[in-house]
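1. This is a predicted model, with the sequence first.
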Amino acid sequence: MKPIKSTLLTLVFISITTMGCKNSNKTVQTNTITQTDTTIYKGTASVSQGPATVVTENVFECDRGREAPIGTIIATDGTSWTVPALVSFTDDSFPFASDLFNPCTKVEYNSADEALSALDGTDIIEIDEGGEVITAYIFADNYFEMYINGVPVGKDNVPFTQFNSNIVRFKVNKPFTIAMKLVDWEENSGLGSESNRGKAFHPGDGGMVGVFKNANNEIIATTNSNWKAQTFYTAPIKNLSCVSEEDTLRLSTNCNADDSDDGTSYYALHWKIPSDWQLPNFNDSEWPSASEYTNNVIGVDNKPSYTNFTNIFDDSSADARFIWSSNVILDNEVLVRYTVD
């Protein structure tokens, strides 16, 4: 095939002054990026190239944890995007989930019963007066925000690492809709990667597993392919010709996800999130089904935040599955939904 002639576009990111959790009142330097022609891409996403402008260097500090930056980036169509996602981590009105196992806070329970016995009931978010108390056990790589019928009920208290797990309790009547924002965080802001395995640009993987129990300690829902999952941020993309779309499927499975020593010229894809995605009446019928992943693929065998609770997550009668979009490595922001009848 005759190569497409490249043109050059110059994107100038204007320096901005922001308040962050670390190094507040920092002025970010102007960052000029030259990029090749993106006419090869025919999908519905906005396309950016190169690193984002970091506006908050780290939203959370943890001993032996990675820094969790927030950045903004301008796409070739002029739209502005927050990476890795627009989250509510610093929003006090969105409640934190309770600890199941958290090396950052040193709250490290050996069993779910031990963790539950430490709760006094003030953690329970009431959605329906007279509803049933539901207990959710969540392990997310890296970060989650959970809504029930559109009401915020719990967010991850560690955005990146160390790896932790959580309990979320809420009071609700059936049927109810679970909606979750899942984020695979990034050290290289806007480039969907981190320093790992001897390389400066290693695309990390995601994955979330959840078990929901009623007041009688009976499992009423687990994560599996019956959930819906849609992608909203994909990076790094080395060559835009590798991505495609089939109806509502946003596919990057043909893209090269190898580590790199220099990923500063790589692309990212961004899709706008519907404003009502977390509400029970949102129509997710056209969203793809969630993809399932094994424990081995996600790599949890050495993480006590998971292995301490395999009797919960790997119950022989209702084994919960790790879920994500179709690409657990390159898709960094994924929304999932499920209705419990």
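-> All right, it came through fine.
2. Only C-alpha atoms from now on, for both contacts and neighbour counts.
-> OK.
3. Specify the local secondary structure of Ile134.
-> Here Ile134 is recorded as strand under DSSP: H, G, I helix; E, B strand; the rest coil.
4. How many neighbouring residues does the closest residue to it other than its chain neighbours have?
-> In this structure, Ile134 finds its nearest non-sequential neighbour in Asn214, 4.8 Å apart by C-alpha to C-alpha, 6 or more residues apart in numbering. Other residues lying near Asn214 total 16 when counted by other C-alpha atoms under 10 Å.
5. Repeat that for Ser48.
-> Counted with other C-alpha under 10 Å, Ser48 comes out at 29.
6. And Val47, which helix or strand is it part of?
-> Using DSSP states H and E, Val47 falls within strand 46-49.
7. Tell me which helix or strand comes right after that strand.
-> Following strand 46-49 toward the C-terminus (DSSP H and E): strand 53-56.
8. Run the chain-centre distance for that following strand.
-> 18 Å (C-alpha atoms, centre = their mean, to the nearest Å).
9. now do stretch 294-307
-> That offset, for stretch 294-307, works out to 17 Å (C-alpha atoms, centre = their mean).
10. which residues are in contact with that stretch?
-> Applying C-alpha atoms under 8 Å, 6 or more residues apart in numbering, the contact partners of stretch 294-307 are 100-102, 108, 139, 163-165, 205-207, 313, 321-322.
11. ranges for the helices of the protein?
-> 112-117, 295-298, 304-307, 310-313 (DSSP state H).
12. Could you dump those helices into TSV and include mean neighbour count and distance to Thr234?
-> Listed next are the helices of the chain as TSV, based on neighbours: other C-alpha atoms under 10 Å; distance: least, C-alpha to C-alpha, whole Å:
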stretch	mean neighbour count	distance to Thr234
helix 112-117	14	34
helix 295-298	13	18
helix 304-307	21	26
helix 310-313	19	28
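13. how about those helices, which one is nearest Pro159?
-> Of all the helices of the chain, helix 304-307 sits nearest to Pro159, with 14.5 Å by C-alpha to C-alpha.
14. For Asn283, see how far away the nearest residue to Ser289 once chain neighbours are set aside is.
-> The spatial neighbour of Ser289 that comes closest, neighbours along the chain excluded (C-alpha to C-alpha, 6+ apart), is Lys228 at 4.5 Å. Lys228 sits 11 Å away from Asn283, going by C-alpha to C-alpha, to the nearest Å.
15. take the one below as the second:
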Amino acid sequence: MALANTFPGLEAFALTRKPRWSMLVTLLIGASLAGSGCAAERGASSASSSADTPSVGTSITVSSSVGAGPPVDFIADVWVDNWFSLTVNGQAVGEDVEPITQERSFNSQTLEFTATYPLTLAVVSKDYMENASGLEYIGQSQQQIGDGGLIMQVREKASGRVVAVTSPEWRGLVIQRAPLNPDCVASSKPLVDCQSSTLVEPPEWTSPEFDDSQWPTATVYTAEQVGVKQGYEAISWDGSASLIWGPDLNVDNTILWRFSILRS
């Protein structure tokens, strides 16, 4: 996984939308991602999404709906093996500054944003894989199946109160699984021998109105099972925050996550 520091010196511009749920978001870090697509299975092809990446240091304002609470400053701490992006109330807030193509990258990242309750958190988490086979270090002596893991907490900046943590209550849709036949791990032709399954992101899945009731709930893992590395210990995690992933820590490679906080 890979994560990084925030960027100072922000410029601002206004962007107005009219969703049912809305918020005021201040980006204090650079790159961000907003994925979209149609719900459909694609054999062994890679998952696709359209990226909407604001400039580094951009401040984005989204109009608040009638009856929304006052703006609140939040801090989100994230550690993931290997990559993530975060959306709040349908608005891209930030993403891992290290690309998913970086094979070994382990550190934590902290994002700051301003939003109004209720909050809908939407996270994309990806484990590194060299290609659709799901393997890493292909052609090397340590050729293997990688594993994932995600932990996150969101707290109010002023009070320090934790309002959300990764837990079994999160709902996650696995959209890339490989290899479906793990015995291909030693293959010299993994793209030929390893089987995979890939789905496209459902449209508007980051929206607060999206119905995730049919999505499975998260599976909790221990730090030993995930094999946490650099950056994990740099964060003071709330005792209720759990390391989560899909039901298969090794085969599940890309997961869409959702969690809602109704009120402060």
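-> Cool, got the structure. Since this is a predicted model, take the numbers as computed values, not measurements.
16. Mind telling me the TM-score for this superposition?
-> For this chain pair, the superposition-based TM-score is 0.72 by TM-score structural alignment, normalised by the length of structure 2; 211 aligned residues with a C-alpha RMSD of 2.4 Å.
17. re earlier: the more surrounded of Lys228 and Asn283 of structure 1?
-> Neighbours were counted for Lys228 of structure 1 and for Asn283 using other C-alpha under 10 Å; Lys228 has more, 24 against 10.
18. counterpart of that one in structure 2?
-> In structure 2, the residue matched to Lys228 of structure 1 (TM-score structural alignment) is Arg171.
19. With Ala320 of structure 1 instead?
-> When structure 2 is aligned by TM-score structural alignment, Ala320 of structure 1 is paired with Ala241.
20. and that match, what does it touch?
-> Neighbours of Ala241 of structure 2 in contact, by C-alpha under 8 Å, 6+ apart: Ile151, Met152, Gln153, Val165, Thr166, Ser167.
21. closest to Asp183 of structure 2 among the residues you listed?
-> Of all the contacts of Ala241 of structure 2, Ile151 has the smallest distance to Asp183 of structure 2: 29.2 Å, by C-alpha to C-alpha.
22. Excluding covalently adjacent residues, which one is nearest to that closest one?
-> Of all residues not flanking Ile151 of structure 2 in the chain, Leu243 sits nearest, at 4.7 Å (C-alpha to C-alpha, 6+ apart).
23. can I assume that neighbour is in contact with Leu150?
-> Yes: Leu243 of structure 2 lies in contact with Leu150 (C-alpha atoms under 8 Å); the separation is 5.3 Å.
24. anything in contact with each of the two?
-> Common contact partners of Leu243 of structure 2 and Leu150 (C-alpha under 8 Å, 6+ apart): Thr166.
25. re the thing from before, now for the match of Lys228 of structure 1: which residues touch it?
-> With contacts defined as C-alpha under 8 Å, 6+ apart, Arg171 of structure 2 is in contact with Asp212, Trp215, Pro216, Thr217, Ala218, Trp257, Arg258, Phe259.
26. In contact with the residue nearest the centre of structure 1: list those residues for me.
-> Geometric centre of structure 1, nearest residue: Val183, 1.2 Å, by C-alpha atoms, centre = their mean. Taking C-alpha under 8 Å, 6+ apart as the criterion, Val183 of structure 1 is in contact with Pro84, Ala85, Asp141, Asn142, Tyr143, Phe144, Gly206, Asn332, Glu333, Val334.
27. Which of the residues you listed sits closest to Ile178 of structure 1?
-> Among the contacts of Val183 of structure 1, and counting by C-alpha to C-alpha, the member closest to Ile178 of structure 1 is Phe144, at 12.2 Å.
28. Compute the distance between Leu86 of structure 2 and Ser45 of structure 2, please.
-> To Ser45 of structure 2, Leu86 of structure 2 is 24 Å away according to C-alpha to C-alpha.
29. Among the two, which residue is more densely surrounded?
-> Ranked by neighbour count (other C-alpha under 10 Å), Leu86 of structure 2 and Ser45 place Leu86 first, with 24 against 16.
30. How much space separates Gln162 of structure 1 from Pro203 of structure 1?
-> 17 Å.
31. out of those two, which sits in the more crowded spot?
-> The neighbour comparison of Gln162 of structure 1 against Pro203 (other C-alpha under 10 Å) goes to Pro203, with 28 against 18.
32. what residue of structure 2 matches up with that one?
-> Matched across to structure 2, Pro203 of structure 1 falls on Ile145, judged by TM-score structural alignment.
33. residue contacts, its match?
-> Gly134, Leu135, Glu136, Pro179, Pro182, Val185, Asn250, Val251.
34. conserved subset of these in structure 1?
-> Retained in structure 1: Gly134, Leu135, Glu136, Pro179, Val185, Asn250, Val251, out of those (criterion both residues aligned by TM-score structural alignment, their matches' C-alpha atoms under 8 Å).
35. Report the outermost residue of structure 2 with respect to its centre.
-> Of all residues in structure 2, Ser188 has its C-alpha farthest from the mean position, at 31.5 Å, by C-alpha atoms, centre = their mean.
36. and for stretch 252-264 of structure 2, what are the contacting residues?
-> Stretch 252-264 of structure 2 is contacted by residues 117-129, 134, 147-148, 163-164, 169-178, 201, 206, 212, 245-246 when judged by C-alpha under 8 Å, 6+ apart.
37. let's see it at 7 Å
-> With contact meaning C-alpha atoms under 7 Å, 6 or more residues apart in numbering, stretch 252-264 of structure 2 is reached by 117-127, 170-178, 246.
38. In strands, which of those appear?
-> 119-126, 171-177 (DSSP state E).
39. Give me the nearest residue to Leu8 of structure 1, chain neighbours excluded.
-> With C-alpha to C-alpha, 6+ apart as the criterion, Leu8 of structure 1 has its nearest non-adjacent residue at 5.1 Å, and that residue is Thr36.
40. and if you look at Ser225 of structure 1?
-> Counting by C-alpha to C-alpha, 6+ apart, Ser225 of structure 1 lies nearest to Ala290, which is 4.8 Å off, once chain neighbours are set aside.
41. Which residue in structure 2 aligns with that neighbour?
-> Under the alignment (TM-score structural alignment), Ala290 of structure 1 maps onto Ala218 of structure 2.
42. Might you report the residue contacts of that match?
-> If you count contacts by C-alpha under 7 Å, 6+ apart, then Ala218 of structure 2 has Ser167, Pro168, Glu169, Trp170, Arg171, Gly172, Ile244, Trp245, Gly246 around it.
43. change it to 8 Å
-> By C-alpha under 8 Å, 6+ apart, Ala218 of structure 2 lies in contact with Ser167, Pro168, Glu169, Trp170, Arg171, Gly172, Ile244, Trp245, Gly246, Pro247.
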